[in-house]
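K.L.:
below is the structure, and that's it, no one-letter string:
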């Protein structure tokens, strides 16, 4: 169901921390016009952790309307409060989203049994396709291949996994186990630079933040892989390798992504909700050097 190039969209805010919906609409149009297959709103890159459920509903409704069925829409509904997850997931269904992305419980990392019960309760409570979101660096625990397999067996509306792990072996194990019994189940890499390895392992694409900065780059890589164009694959991979440095040049990586979007032509504020802090001139210069280095690769 969810295949190809998906963008973990930024949430554009003004300097007061309010949604900048005009700039957000322009950003959405740019992503779609450059050929992405879908957009995730209110994921980690979208600062889901910093908004109230009322703010999330307002923004999700705007996003679905702005996309207007041109590409697939996923809404991040993860929370430490399972009742809020269910409420937000039901709301996403009501407004016409194509699916929801739910990060595994964080702070108190659950056991495998507890994770299965958690996602199972959600799956039984909502009628919308669910993408599991495995991000152990942030949640403290990993959704094992066995947990994903068990959930895929039991619940037809659990249809996909975003695997944000710096370990392609984990992704490969999930792909091999789950697709043997659910060929329709899709696995997307949450690490931008693992697109090719994901596909070689039998996966279905990428859901990443750097596509905010250069959506055409990731779409070109996807098309090149589909067409077995090794020259273009290598060129795109080199550019992505450089862009990966954006994750390390600001206090919170989201701020660096926003700065790169700004440098590439959309005049937005780089304001990021706390714990994000204001970008410094030095950090902005580093972001610009990274973007310029990518542009120089021919």
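P.N.:
Nice, I can see it. Here the structure is a predicted model, which is why all the values come from computation and not from measurement. Numbers count the residues shown, from 1 in each chain.
K.L.:
going forward, measure contacts and count neighbours with C-alpha atoms only.
P.N.:
OK.
K.L.:
tell me where the protein has strands.
P.N.:
4-8, 38-41, 72-76, 99-103, 130-134, 158-163, 186-189, 205-208 (DSSP state E).
K.L.:
possible to save those strands as a markdown table with distance to residue 288 and mean neighbour count?
P.N.:
Shown next, in a markdown table, are the strands of the chain (distance: least, C-alpha to C-alpha, whole Å; neighbours: other C-alpha atoms under 10 Å):
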| stretch | distance to residue 288 | mean neighbour count |
| --- | --- | --- |
| strand 4-8 | 21 | 27 |
| strand 38-41 | 25 | 26 |
| strand 72-76 | 29 | 27 |
| strand 99-103 | 31 | 26 |
| strand 130-134 | 31 | 24 |
| strand 158-163 | 29 | 24 |
| strand 186-189 | 26 | 28 |
| strand 205-208 | 20 | 28 |
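K.L.:
could you dump the ones you listed to TSV with distance to residue 261?
P.N.:
Formatted as TSV, the strands of the chain follow (distance: least, C-alpha to C-alpha, whole Å):
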stretch	distance to residue 261
strand 4-8	13
strand 38-41	16
strand 72-76	20
strand 99-103	24
strand 130-134	25
strand 158-163	23
strand 186-189	22
strand 205-208	14
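K.L.:
just the helices in this structure please.
P.N.:
Using DSSP state H, the helices of the chain run over 21-33, 53-67, 82-95, 112-125, 136-139, 145-154, 168-179, 195-200, 215-226, 230-243, 253-263, 281-296.
K.L.:
neighbouring contacts of the shortest one?
P.N.:
Spelled out, it's helix 136-139. For helix 136-139, contacts defined as C-alpha atoms under 8 Å, 6 or more residues apart in numbering pick out 104, 105, 106, 107, 109, 142, 143, 164, 165.
K.L.:
go through the helices of the chain and name the closest to residue 40.
P.N.:
helix 53-67 (9.6 Å; C-alpha to C-alpha).
K.L.:
before we go on, here's another structure to hold up against the first:
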């Protein structure tokens, strides 16, 4: 545990899963998506982030899709692309099991969502104990996943996450709250060699880098992995004017994707433009009809896809 290290800085994508018309795993489409993301230059793939419909999967399916992702990467020469597994459960016991499953299936790190069913009882002390107990038991390093939208409004502050970052097996966080102030407080408190802080939205990708983030773990790289890798490169080369221009496009496209419903929207956009996949989701989600949404609702996404295909 003392040697637990954070994932390297870069572009990470919470990959969507594809299903057939019976809501069963569409293996070929999942593999095609993993391969395009890797070819697009991502540093790692998050399996069972919120965009991966984690709560819609059985434990066996969760383990299967982690292994499928790792095997697809390895078989195609992308052994260096990491697989991070979302292991959030509604009890400490279940979350520990999911971390063990993730390790066995080939994940290098676990991203742990705070339980939200009993939100009024989740005091700071209980949140700290939950994440520490999971980290103590996990065979792989864990990261704190802060996403108030899917945890009944629970929003961990920088004091709480910072305290968790002192644990030897807790090595990072994904801030889907998109709070750059919180991100900067963490990056200026915890050393990057011990703790990786990622924004969870492409809308604040460059802003996060300016504030010391480790890159991005966001939904939009499902659509445009190359564009996100390009922005990271521009940042490293100190080409700020070019980076700011690309960031503006990412911000607009990310907003359009949110309005499309994110998960269903990603599948609709990907299946339309990249030659694989479909629009199927597991209920109670419903597919997104891009034609019904109208071309004005995807204008910036379409512009981003032109950029993506030119890279």
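P.N.:
Cool, the structure landed. Everything numeric in this text was worked out from a predicted model, so none of it was measured.
K.L.:
I'd like to know which of the contacts of helix 136-139 of the first structure are buried.
P.N.:
Buried by 16 or more other C-alpha atoms under 10 Å: 104, 105, 106, 142, 143, 164, 165, out of the contacts of helix 136-139 of the first structure.
K.L.:
quick one, what contacts the aligned partner of the second one in the second structure?
P.N.:
Read it as residue 105 of the first structure. Under the alignment (TM-score structural alignment), residue 105 of the first structure maps onto residue 115 of the second structure. Neighbouring residues of residue 115 of the second structure by C-alpha under 8 Å, 6+ apart: 88, 89, 90, 91, 151.
K.L.:
show me what contacts the equivalent of the first one over in the first structure?
P.N.:
To tie it back to what came earlier, the one meant is residue 88 of the second structure. Alignment note (TM-score structural alignment): residue 88 of the second structure maps to residue 78 of the first structure. By C-alpha under 8 Å, 6+ apart, the contact set of residue 78 of the first structure is 48, 85, 101, 102, 103, 104, 105.
K.L.:
gap between the fourth one and residue 71 of the first structure?
P.N.:
Same thing as residue 102 of the first structure. The spacing between residue 102 of the first structure and residue 71 of the first structure, counted by C-alpha to C-alpha, to the nearest Å, is 20 Å.
K.L.:
cool, the second one as well?
P.N.:
Using C-alpha to C-alpha, one obtains 24 Å as the distance from residue 85 of the first structure to residue 71 of the first structure.
K.L.:
so which of the two has more stuff around it?
P.N.:
Remark: of residue 85 of the first structure and residue 71, residue 85 carries more neighbours, 21 against 17, as counted by other C-alpha atoms under 10 Å.
K.L.:
map residue 100 of the second structure across to the first structure for me.
P.N.:
By TM-score structural alignment, residue 100 of the second structure lines up with residue 90.
K.L.:
tell me how many other residues crowd the residue mapped onto residue 128 of the first structure from the second structure.
P.N.:
Counting by TM-score structural alignment, residue 128 of the first structure lines up with residue 140 in the second structure. Residues contacting residue 140 of the second structure under the criterion other C-alpha under 10 Å number 23.
K.L.:
go on, the one 10 residues further on?
P.N.:
Neighbourhood size, residue 150 of the second structure [other C-alpha under 10 Å]: 14.
K.L.:
so what does it match up with in the first structure?
P.N.:
Residue 150 of the second structure maps onto residue 138 in the first structure, by TM-score structural alignment.
K.L.:
again, but for residue 187 of the second structure
P.N.:
In the first structure, residue 187 of the second structure lands on residue 175 (TM-score structural alignment).
K.L.:
distance of its match from residue 135 of the first structure?
P.N.:
16 Å.
K.L.:
comparing these two, which residue is more hemmed in?
P.N.:
In this view residue 175 of the first structure and residue 135 are compared by other C-alpha under 10 Å, and residue 175 has more residues nearby, 26 against 21.
K.L.:
state the distance from the residue nearest to residue 26 of the second structure when sequence neighbours are not counted to residue 107 of the second structure.
P.N.:
Leaving aside its sequence neighbours, residue 26 of the second structure sits nearest to residue 19 (C-alpha to C-alpha, 6 or more residues apart in numbering; 4.6 Å). Distance, residue 19 of the second structure to residue 107 of the second structure, by C-alpha to C-alpha: 22 Å.
K.L.:
next: residue 289 of the second structure.
P.N.:
Residue 289 of the second structure is 34 Å from residue 107 of the second structure, by C-alpha to C-alpha.
K.L.:
do residue 286 of the second structure as well
P.N.:
29 Å.
K.L.:
comparing these two, which residue is more hemmed in?
P.N.:
residue 107 (26 against 13).
K.L.:
residues contacting that one?
P.N.:
By C-alpha under 8 Å, 6+ apart, the neighbours of residue 107 of the second structure are 66, 70, 82, 83, 84, 85.
K.L.:
ok, these vs residue 195 of the second structure, which is closest?
P.N.:
residue 84 (15.2 Å).
K.L.:
tell me the counterpart residues of stretch 201-208 of the second structure in the first structure, please.
P.N.:
By TM-score structural alignment, stretch 201-208 of the second structure lines up with residues 191-198 in the first structure.
K.L.:
kindly report the same for stretch 222-229 of the second structure.
P.N.:
Going by TM-score structural alignment, stretch 222-229 of the second structure sits over residues 212-219 in the first structure.
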